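**Q** This is the structure alone, sequence omitted:
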């Protein structure tokens, strides 16, 4: 048994050496291929990326200068504007404020319709450029009417006038309904007074209470909160406008340089 083992051991050692040698040879042959792949996967040279800018730097500069010039001109033409505010409120008798706030949001959407705003502006005689808008004050039943123009006094007067016209317009239907109800109750009150009788005084008092209740009903009605809510000044920010214009012009100039580089890229040279 010992001789067989001694005879096998050299063969095993030789086989192990061959395997080790083969693996080492394989590693040597694979290493150049892997290094070649790594070199192929390396990022492009910075010079290749900057080539379009070097070739067409004048195009990038022209686009940038045009953007800056346009922004500077537009900023110089801007002037301060003023925003006047007026406030209305919906405060129903037997309804919570959060329910009235939902109604106010509907009034805001109705006011901000362009065609309706033009109708309101004509009804109050607004002239010149006046921007009108309405918004709800947070989640409250307060409606803010804003008018923006180039004059402080005109902004406040326009906001108050438009808010009053809007209040009158929306309350018109409700006012008509209340007048009809009051008229009916007054007719009944007159009939009871003419008829007389032992229960006439009780009926008259009940009808008078109903008339007072109808007249005091403010459900769904817009009410004046503050028609002169103040004026704020809006000043343009020239540095921000020019900075954004410069950034946009730089990006457009770089894209233009890349596009021109691809269009006018020289073809492959013929081999000698």
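**A** Nice, I can see it. Source: prediction; values computed, not measured. Numbering: from 1, shown residues only.

**Q** contacts, neighbours, all on C-alpha from now
**A** OK.

**Q** How far off centre is the helix or strand where residue 70 lies?
**A** Using DSSP states H and E, residue 70 sits within helix 57-77. What separates the centre of helix 57-77 from the centre of its chain is 27 Å, taken as Cα atoms, centre = their mean, to the nearest Å.

**Q** one more structure, for comparison:
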């Protein structure tokens, strides 16, 4: 199964209620129609294609061609006008096995109407086919007759008949008796068959048709829906490269799966061609609320591997500790960087809080100021992880992401819209930020209003502990 087929199956599975609704409607409509349907009658009339100088197989092939010709809507319409059969009667021609016998069937609600209509249409079709053949033969016969009359008038010197007259006469008789390619009556009133409504079969057919229509409806809704359900949707609808899907934590199994996905993401980032003391920025797309959680987890994993890591809250939020200077302070005075950094309970991890909230940071967020702060943080550091403001909701994120070596866009699963993701990617490109890709996270609210960096893991899975910054209080 290729990726496209798997994506369609997943879209149908997620919208099972659409499929079920369409199936229910079609089954109900079919059942009501079948319950009210009366018995119908099929009248039959038989014609035969038989040529003296041909094999039955050749005549059978001709009969198939005649059946195809009769079933053309244009042919039925022309013959219907000629015979004046009722409008409610339907017709179909078919061959009897591999034989030259042609069956004309008429379906009506009355047995006598069905039989009469079949007989009339069979006779009209026979005459229509034979008239074309006879028109061509009539010209040939007329020419031979003229030749015969000429020969009869040309007698021999002794007054006897021209010896060619018997030869031409015999040829003329053969032409008049030739039945090649002619349709002939076999049994114009071949009987009537009563057709009872097949309730179970019709309902089953309706269910199959409803299933097909429901699947098409589900695929149509998926194509029109702007919401992103998985990595395939992200790539197909926005063109942004999906990095990984990070599930929400909660259960032991969910915690383990989340931790595994985070480690995969951390390993993928570490394999990029990054400079020493690289800066990684994470920013939320509209609808997502996972950049801060993701940045904290990536910083923790980096520090656990022994890298000297700094986690920077550049999102102008009320992150603890509120009494400490933070990113907003060091933008005005880079000498405060060392004093603003706080230790965490994870070795090799330091934190630069957001600092006091500033209503309008535009005068402070110049590219030069941000580069100066990041250069100070790079000293003696292996990696800097930055929580940037949401890219689609705040212009502050543009210079922050542009100053980073790589930017990761965080997309809310089932919440973020394709248009918002595409707009976010375009905004980052215009800001000259290097977009590594997008991470799909659960679109629901963050796991806490405060920082949730985990300190350690137990053997049976990742376990959330008190926050790093809470430990500083």
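**A** Everything's here; your move. Source: prediction; values computed, not measured.

**Q** tm score of chain vs chain?
**A** Overlay of the two chains. TM-score (TM-score structural alignment, normalised by the length of structure 1): 0.64; 212 aligned residues with a Cα RMSD of 3.5 Å.

**Q** before we move on, the earlier item: so what does the helix holding residue 70 of structure 1 touch, helix or strand wise?
**A** For helix 57-77 of structure 1, the packing partners by 3 or more Cα pairs under 8 Å, 6 or more residues apart in numbering; DSSP states H and E come out as helix 238-263.

**Q** any idea of the angle the helix it packs on forms with helix 57-77?
**A** Helix 238-263 of structure 1 and helix 57-77 are oriented at 150 degrees to each other (axes from the mean of the first three to the mean of the last three Cα atoms, to 10 degrees).

**Q** Tell me where the stretch 101-250 of structure 1 has strands.
**A** For the stretch 101-250 of structure 1, the strands defined by DSSP state E, counting those that start in this stretch cover 131-136, 142-149, 222-226, 231-234.

**Q** so where in structure 2 does the longest one end up aligned?
**A** Okay, so that is strand 142-149 of structure 1. Using TM-score structural alignment, strand 142-149 of structure 1 corresponds to residues 101-108 of structure 2.

**Q** Can you say which of the strands of the stretch 101-250 of structure 1 is packed in most?
**A** Mean neighbours per residue, mean count of other Cα atoms under 10 Å, is largest over those for strand 142-149, with a mean of 25.

**Q** picking up where we left off before, for the helix holding residue 70 of structure 1, report the contacting residues that lie outside it.
**A** Outside helix 57-77 of structure 1, the residues within contact range by Cα atoms under 8 Å, 6 or more residues apart in numbering are 53, 236, 238, 241-242, 245-246, 248-250, 252-254, 256-257.

**Q** Pick out the one among those residues with the largest number of neighbours.
**A** residue 253 (24 neighbours; other Cα atoms under 10 Å).

**Q** So for it, what's the nearest residue that isn't a sequence neighbour?
**A** With sequence-adjacent residues excluded and distances taken as Cα to Cα, 6 or more residues apart in numbering, residue 253 of structure 1 is closest to residue 60, at 3.8 Å.

**Q** Same question for residue 167 of structure 1.
**A** residue 222 (5.6 Å).

**Q** and the one you found, what pairs with it in structure 2?
**A** Applying TM-score structural alignment, one finds that residue 222 of structure 1 aligns to residue 183 in structure 2.

**Q** Aligned to residue 401 of structure 2, what sits in structure 1?
**A** Per TM-score structural alignment, there is no equivalent position to residue 401 of structure 2 in structure 1.

**Q** tally of neighbours for residue 401 of structure 2?
**A** Residue 401 of structure 2 has 30 nearby residues by other Cα under 10 Å.

**Q** Quick check, the residue nearest to residue 167 of structure 1 in contact with residue 89.
**A** Yes - taking Cα atoms under 8 Å as the definition, residue 222 of structure 1 is a contact partner of residue 89 at 5.6 Å.

**Q** ranges for the strands of the stretch 351-473 of structure 2?
**A** 383-387, 406-413, 435-442, 457-458, 461-462.

**Q** Could you provide the ones you listed in CSV, with additional columns for mean neighbour count and distance to residue 370 of structure 2?
**A** Below are these laid out as CSV (neighbours: other Cα atoms under 10 Å; distance: least, Cα to Cα, whole Å):
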stretch, mean neighbour count, distance to residue 370 of structure 2
strand 383-387, 26, 11
strand 406-413, 27, 15
strand 435-442, 22, 18
strand 457-458, 11, 34
strand 461-462, 20, 34
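
**Q** Let me have these in JSON lines, extended by distance to residue 294 of structure 2.
**A** As requested, the strands of the stretch 351-473 of structure 2 are exported to JSON lines (distance: least, Cα to Cα, whole Å):
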{"stretch": "strand 383-387", "distance to residue 294 of structure 2": "9"}
{"stretch": "strand 406-413", "distance to residue 294 of structure 2": "8"}
{"stretch": "strand 435-442", "distance to residue 294 of structure 2": "9"}
{"stretch": "strand 457-458", "distance to residue 294 of structure 2": "16"}
{"stretch": "strand 461-462", "distance to residue 294 of structure 2": "14"}
